[in-house]
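Visitor: When you get a sec, could you give me coordinates for this:
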Amino acid sequence: MNKKRIGLIGAAVGTAGAVGVGAVVAARRYAVGRARLTPDPDAGEPFGELRGRPLTVEASDGVPLHVEIDGPDDAPLTVVFCHGYCLNEDCWHFQRRDLGRDGDLRLVLWDQRSHGRSGRSDLTHATIDQCGADLFAVLEATVDPGTPVVLVGHSMGGMTIMALAESHPELFEDGRIAAVALINTSSGELAELSLGLPMAFGKVFKTALPRVTRSLGKRAELVERGRRAGADVAFMVTRRIAFGDKRVSPSVVDFVEQMIRSTPIDVIAEFYPTLAAHDKLAALEVIRGLPALVVVGDEDRLTPPAHGRLIAEILGDAELVELSEAGHVTMMEHPEVVTRALIRLIDRVRPVAEEEERSA
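Guide: Predicted structure coming up:
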């Protein structure tokens, strides 16, 4: 495979590996210039600039995890946000901005291993189960045992929450975890998806993808140059796959693409197998009965609505929010709707948190 071809593949796969691979052909249907001229209500939004009190938490294998905390330390309720594959804690920009105005909430945001400002994992620990162990370490380091927690997870972050439930069911049984929000995520069978491609081509593509990502990971430096050179293609791929509403702000698309591009190609390659093998259906029984929120997008090609509906059905006490013209990053595409839903969930457990604080 010549260097030029590797660079071009790197530009496409390096982006699409996080938001669904195979949309480069669809990107040709759009004129990049026209897309960037879409009305941009979020042009002045300080994406990536919201910062909290920093903390480094050491994972069980020694990897340093970057954590930030907003809000008062004596707040009666803590909300912990877990981001998805190839993103970082800044994907919660709108929720952090708006929920941060509530003086009675403490927000904990963290970067998953090998993502954002956290340290790099070795290949053997690039797994959903290890991410669940990382979340446990973050909880132990940031939340007092008597403070109830609302866990919020997007995509791989939701899988991380399921892994925590599987390995530490006592947290969900003793009231420490008061509620759970699962956004654009799945409990398993992701290897069966067609990624929005025609079924015959999708099967061929999925068979080849692990080999392609491993090959790209071994040529990381060359691929990274190709990704940087293919910024316009990356913008269109991200817009096509990550979002359902074509009126989405170009600034939001750019920011999501930047987060994806900042994730090294070898990290994308390392985490892909654990996503394909993910199976935490049984773990949902641990969460079952807790107040919960499940959000799905009708045009989500990575974790289709049926996956979220199944989760909501199993959980029992879950509010299911189905968004039209919505893709895989609903918290950035339709932030007001997702934030309002989170507030409803928080309000369901807030009286319990305040009562516990008064009786302490």
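
Visitor: hey, let's count contacts and neighbours off CA atoms from now on
Guide: Noted.

Visitor: those helices in the stretch 1-150 of the chain, which residues are they?
Guide: 3-19, 24-27, 32-36, 93-99, 128-142 (DSSP state H, counting those that start in this stretch).

Visitor: Just say which of those is most tucked in.
Guide: Mean neighbour count (mean count of other C-alpha atoms under 10 Å) peaks for helix 3-19 among the helices of the stretch 1-150 of the chain, with a mean of 23.

Visitor: Sequence B follows; please return its structure for comparison with A:
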Amino acid sequence: MTTTTRRRFGIAGAIVGAASAGVAAAALAKRYAVGRIRLRPDADADEPFGELGGRRRTFTTSDGVELNVELDGPDDAPLTIVFCHGYCLSLESWHFQRKDLREEHRLLLWDQRSHGRSQRAGSDDSTIDRLGEDLAEVIEAFVPGSCVLVGHSMGGMTIMALADRRPELFGDRIKGVALIGTSAGRLAEITLGLPALVSKVVHKLAPTTVSMLGRRGALVDRTRHAGSDIAFLITRYMGFGDSRNVSPTLVDFAESMIRATPTEVVADFYPALMNHDKLSALHVLDPVPTAIMVGDRDWLTPPDHSRAMAAALPRAQLTEVPDTAHLIQLERPGVINDALRDLVKRATGEAR
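Guide: Below is the predicted model of the structure:
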């Protein structure tokens, strides 16, 4: 080996060594940061997340998909509160609402198709309109009288799809609606808190990237299921507005639901979310008491989207919760629970 060749190998080795050292240093810093976060006081360290069992049922939709449904609270209650969870979550995301309301109200919680314990559906059947039809069928099967619908994120879109497809239910069977951290459309225009130019690039690349990941879903999931410090930090940053004080246990709980959603499901529903447009259907909700709630730091379904819904529903009550992000029902459960109690009172008052 010549002196020149040895010098080239030496330079290459130095570059690789420096890069490896940089990656190792970044990983160590990240691990150190997460470790410090986990050492902070944790108000939810003993919270029984995922352990609030109800009366579990399996319901088969008209297109043959088996949905996981759980009933909780007194069966003889005159009104049922129906909870519709968000994208990449499950019925467990209503943990604090179930815990607080189950003693006095009849609750119906369900895993939307391809989420939680419900059966996987094909990509062609992973649409918001189909979710609206699922909700109609679940109400018909499990709600004996009147109900109030509560939807977070994609669950709110499910309610809007139901309004578009079955407007006759609102005011008759459905006496009230809560739309939490959701949108009536134009999600492809959100900035995610990024500069405008960067956001435009992200939205341009996202559909192709998500589709590619979906085609390699099994491979991607093998790495996701192990969990990671990065996933913890992203969930903490994007999901919670007061990220410095949020419980690490709560972040882990939210991240575990996201991680449990197969990558193929994430890819199947992504186009449906980006193409969602139900602003013209919102008038169907106007005759019933409606509560709209959003965190003022929600980058996934920003406050402007809730304000647009409130403008289309003059009788609705709009609440913007300070220092709160997308997972508002987990981050500020007291605010949400109080609003739901008030909504039920208004709904039953209207019924009387």
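
Visitor: overall similarity of the pair, as a TM-score.
Guide: TM-score for the superposed chains, counting by TM-score structural alignment, normalised by the length of structure 2: 0.89, backed by 323 aligned residues with a C-alpha RMSD of 1.6 Å.

Visitor: before we move on, back to that, tabulate the helices of the stretch 1-150 of structure 1 (a markdown table), appending distance to Gly52 of structure 1.
Guide: Formatted as a markdown table, the entries for these read as follows, by distance: least, C-alpha to C-alpha, whole Å:
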| stretch | distance to Gly52 of structure 1 |
| --- | --- |
| helix 3-19 | 26 |
| helix 24-27 | 37 |
| helix 32-36 | 31 |
| helix 93-99 | 10 |
| helix 128-142 | 13 |
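
Visitor: which residues does the residue most central in space within structure 2 contact?
Guide: Residue closest to the mean C-alpha point of structure 2, counted by C-alpha atoms, centre = their mean, is Gly86 at 3.1 Å. Applying C-alpha atoms under 8 Å, 6 or more residues apart in numbering to Gly86 of structure 2 gives the contacts Gly151, His152, Ser153, Met154, Gly155, Gly156.

Visitor: any idea how far Gly10 of structure 2 is from it?
Guide: Note on Gly86 of structure 2: its distance to Gly10 of structure 2, by C-alpha to C-alpha, to the nearest Å, is 53 Å.

Visitor: Kindly report the same for Lys204 of structure 2.
Guide: 41 Å.

Visitor: swap in Arg236 of structure 2?
Guide: For Arg236 of structure 2 relative to Gly10 of structure 2 (C-alpha to C-alpha), the value is 42 Å.

Visitor: These two: which has the busier surroundings?
Guide: Arg236 (24 against 12; other C-alpha atoms under 10 Å).

Visitor: Name the helix or strand for that one, please.
Guide: helix 229-239 (DSSP states H and E).

Visitor: Output the residue interval of structure 1 matched by that helix.
Guide: Alignment note (TM-score structural alignment): helix 229-239 of structure 2 is matched to residues 232-242 of structure 1.

Visitor: on average, how far is the matching stretch from the matching bit in structure 2?
Guide: After superposition onto structure 2, stretch 232-242 of structure 1 sits on average 0.4 Å from its aligned residues (mean C-alpha distance after the TM-score superposition for structure 1).

Visitor: What residues sit buried inside that stretch?
Guide: Asp232, Val233, Ala234, Phe235, Met236, Val237, Thr238, Arg239, Arg240, Ile241, Ala242 (16 or more other C-alpha atoms under 10 Å).
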